[in-house]
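Enquirer: just to be clear, the model below is a prediction. Sequence and coordinates:
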Amino acid sequence: MADAPREGKLARCPNFIQLIDMASESVGGKILFATDDFFAPAENLIKSDSPRFKEHEYTEFGKWMDGWETRRKRMPGHDWCVIKLGIQGVIRGFDVDISHFTGDYAPRISIQAAHLEGDEGAQMPQRGERTGTAATPQELAAVAELKSNDWDYLVPMTELEPGKPASGHNYFLVNSHQRWTHIRLNIFPDGGIARLRVYGIGQRDWTATDPKEPLDLVAIAFGGACVGFSNAHFGHPNKMIGPLRPPLFQLSASESHTFDSLTLELQDVITHARLTISPDGGVGRLRLRGFPSSICLLRPREQPIMRFSVKTGFRSNL
């Protein structure tokens, strides 16, 4: 069994929640396995929206809950699930959200992680509709190949605090610089979790990229991150470099604007970019398309190789 780390639980809302949720279904996160999905399936853990509560809605298995909920354990052991991250990279923190699970949330959790190469973990059976079911012998045999019980601990066994019924966030700081691809969430011994957010910064293998195709070098999924700003009253700048499209507002205010680089200096390797808006207002997305440094230095310098794309996506405040 891997050693437990020194990372700890945070009492206040941390800065890492401004990063991307690497496990979200919206970026390709996927539930590979769960020991039990009797009351509600584990797929709910990685929904991109906030958990909801429907007071008078029931299923044939009990109260409808927007999360993952297992039945009470009547044998030794505990429930757990395995998640394949949609964006692989460095994890900065977790949010284990037990909103609306006031009396049946999981009392304790731990979280493990692994970096699996190639197609490891790709042979798991398709899950399909899971409510009212438990893991089959075939699924148990397949998940055993991952040896997830020996994965590294990013969060040791810790008690969860319920908080308010509609806001049951439990934050955990992670101090790891490794690149992770899979997560194992353990609940002790059973119960419900509404959402699991895995916040971090993506890492990409740039050596496998096409040298003829410019890439979005600032994308948070590839390792980009905002390191400073003058004002973030209505939204953090990290959202500009996220993978999702911004919501549509005014017609003209939702146009994309593309600019080629104007100076030869931008054909050298750059590490930082500064976006200035005058005097204020909003920008939906920022894309900086170019080439990684190992490719950039080998390309001819006749034409600009950096292209900026800005999508406003918000009403101008001029």
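Expert: Structure received. Numbers count the residues shown, from 1 in each chain.
Enquirer: C-alpha only now, for contacts and for neighbours.
Expert: OK.
Enquirer: let me see the ranges of the helices in the protein.
Expert: Listed in chain order, the helices found in the chain under DSSP state H are 137-144, 293-296.
Enquirer: so which of those gets nearest Lys212?
Expert: The minimum distance between Lys212 and the helices of the chain falls on helix 293-296, with 9.2 Å, by Cα to Cα.
Enquirer: do a quick rundown of the strands in the stretch 151-300 of the chain.
Expert: For the stretch 151-300 of the chain, applying DSSP state E, counting those that start in this stretch gives strands covering 152-159, 169-173, 180-188, 192-193, 195-202, 215-216, 256-260, 285-290.
Enquirer: before we move on, the earlier item: next, format the helices of the chain as CSV and append mean neighbour count.
Expert: Formatted as CSV, the entries for the helices of the chain read as follows, by neighbours: other Cα atoms under 10 Å:
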stretch, mean neighbour count
helix 137-144, 14
helix 293-296, 14
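Enquirer: dump these to TSV, plus distance to Pro246.
Expert: Output for those, formatted as TSV (distance: least, Cα to Cα, whole Å):
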stretch	distance to Pro246
helix 137-144	37
helix 293-296	29
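Enquirer: quick one: contacts for Arg307?
Expert: Counting by Cα atoms under 8 Å, 6 or more residues apart in numbering, Arg307 touches Thr258, Phe259, Asp260, Ser261, Leu288, Arg289, Gly290.
Enquirer: take this one as well and set it beside the first:
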Amino acid sequence: DGWETRRRRGASADHPWPTDDDHDWALVRLGAPGVIRGIVVDTAHFRGNYPQAVSVEGTSVPGSPSPAELLGDDVKWTTLVPRTPVGGHAANGFAVSVEQRFTHLRVNQHPDGGIARLRVHGEVVPDPAWLTALGTFDVVALENGGRAEDASDRFYSPASNTIQPGRSRKMDDGWETRRRRDRGNDWISYRLTAQALIRALEIDTAYLKGNSAGWASVSVRDGEGGAWTQILPRTRLQPDTDHRFVLPAPAVATHARVDIYPDGGISRLRLFGSLTETGAAELTARHQELGG
């Protein structure tokens, strides 16, 4: 259920072992460009056929380059994980400290073997020119640089599921909390792509039929120390339904929070708006700083 390569052989029976330069590799396009903080090379179930060592390189190439273009002499690759021995049937984790925006990886097995899963953790850094050209977009979406910062409950699923691309395809593809036995409520807080002007929002409870949240409210704030302002009052939610709301007035924000009452789940939160001049300038500066 992973990627396993054929066994490399040397030139002859007298020299059956591959040379140090012989190795297998794979090119990977990241789901979204960004700064990489950690990489996991998981060799689960590869017990006698895992690679002796792995290395990982990264590059940033605009557009949609072909494999041949990525392997061209003009493409600069940066080492993120140097050649390092790994264990079999194990999640081999590596911290990455390169402060740069990447779009593609080259994963190397030395000399051959198998990798079950590759996990790349980091922060999405979107192209500000693209978002500005779009005008209105989902300013909390993971693919646009939004992120879930904190949540009251992660018992069944991560809060970041609520800002994944597309609609939820099954119950555990959203966010569901354990059952509350007190008088509190559950919530998620988010950081937006950058300072934005929000005009509309969606709360989707797709596939949550007997365990969707009963009610929800949405609040925003501008800046780390700003006060929370409610833009959607506590509103009744229906199971397995996409709820859409147009705000009576646009709201300027850098952060958002959804509260559900008393518990349950939502599958997606969408906040539609556009970057302010300040937000666009900050995003452009970050993009340039990271080599975008």
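Expert: Here it is on my side, so go on. It should be emphasised that the depicted structure is a prediction, and the values quoted were computed from it without experimental measurement.
Enquirer: just to revisit the earlier point, most tightly packed of the strands of the stretch 151-300 of the first structure?
Expert: For the strands of the stretch 151-300 of the first structure, the stretch with the most neighbours on average is strand 192-193, a mean of 29; neighbours defined as mean count of other Cα atoms under 10 Å.
Enquirer: which part of the second structure matches that strand?
Expert: For strand 192-193 of the first structure, the aligned range in the second structure is residues 114-115, judged by TM-score structural alignment.
Enquirer: other residues contacting that stretch?
Expert: Under the contact criterion Cα under 8 Å, 6+ apart, stretch 114-115 of the second structure has outside partners Gly2, Trp3, Glu4, Thr5, Val41, Asp42, Thr43, Ala44, Phe46, Asn49, Tyr50, Pro51.
Enquirer: tally up the residues packed near the aligned partner of the second one in the first structure, please.
Expert: Following TM-score structural alignment, the counterpart assigned to Trp3 of the second structure within the first structure is Gly67. The tally of other residues near Gly67 of the first structure (other Cα atoms under 10 Å) stands at 26.
Enquirer: which non-adjacent residue is nearest Gly67 of the first structure?
Expert: Once its chain neighbours are removed from consideration, Gly67 of the first structure has its nearest residue in Ala194; the separation is 3.8 Å (Cα to Cα, 6 or more residues apart in numbering).
Enquirer: pretty sure the one you found contacts Thr70?
Expert: No: contact criterion Cα atoms under 8 Å: Ala194 of the first structure and Thr70 do not qualify, at 11.8 Å.
Enquirer: neighbour-wise, which of these two wins?
Expert: Set side by side, Ala194 of the first structure and Thr70 show more neighbours around Thr70, with 30 against 27, by other Cα under 10 Å.
Enquirer: is it true that that one touches Phe188?
Expert: No: taking contacts as Cα under 8 Å, Thr70 of the first structure lies outside contact range of Phe188: 10.8 Å.
Enquirer: now do the shared contacts for those two.
Expert: Common neighbours of Thr70 of the first structure and Phe188, counting by Cα under 8 Å, 6+ apart, are Asp79.
Enquirer: just give me the match in the second structure for Phe308 of the first structure.
Expert: Aligned partner of Phe308 of the first structure by TM-score structural alignment: none.
Enquirer: what's near enough to touch Phe308 of the first structure?
Expert: Thr258, Phe259, Asp260, Ser261, Leu286, Arg287, Leu288, Arg289.
Enquirer: please repeat the previous calculation with a cut-off of 10 Å.
Expert: By Cα atoms under 10 Å, 6 or more residues apart in numbering, the contact set of Phe308 of the first structure is Asp216, His257, Thr258, Phe259, Asp260, Ser261, Leu286, Arg287, Leu288, Arg289, Gly290.
Enquirer: what residue of the second structure matches up with the fourth one?
Expert: Following TM-score structural alignment, the counterpart assigned to Phe259 of the first structure within the second structure is Phe245.
Enquirer: where's its match relative to Leu271 of the second structure, distance?
Expert: According to Cα to Cα, to the nearest Å, Phe245 of the second structure stands 10 Å off from Leu271 of the second structure.
Enquirer: can you check Trp130 of the second structure too?
Expert: Relative to Leu271 of the second structure, Trp130 of the second structure is positioned 18 Å away (Cα to Cα).
Enquirer: likewise Glu4 of the second structure?
Expert: Using Cα to Cα, one obtains 41 Å as the distance from Glu4 of the second structure to Leu271 of the second structure.
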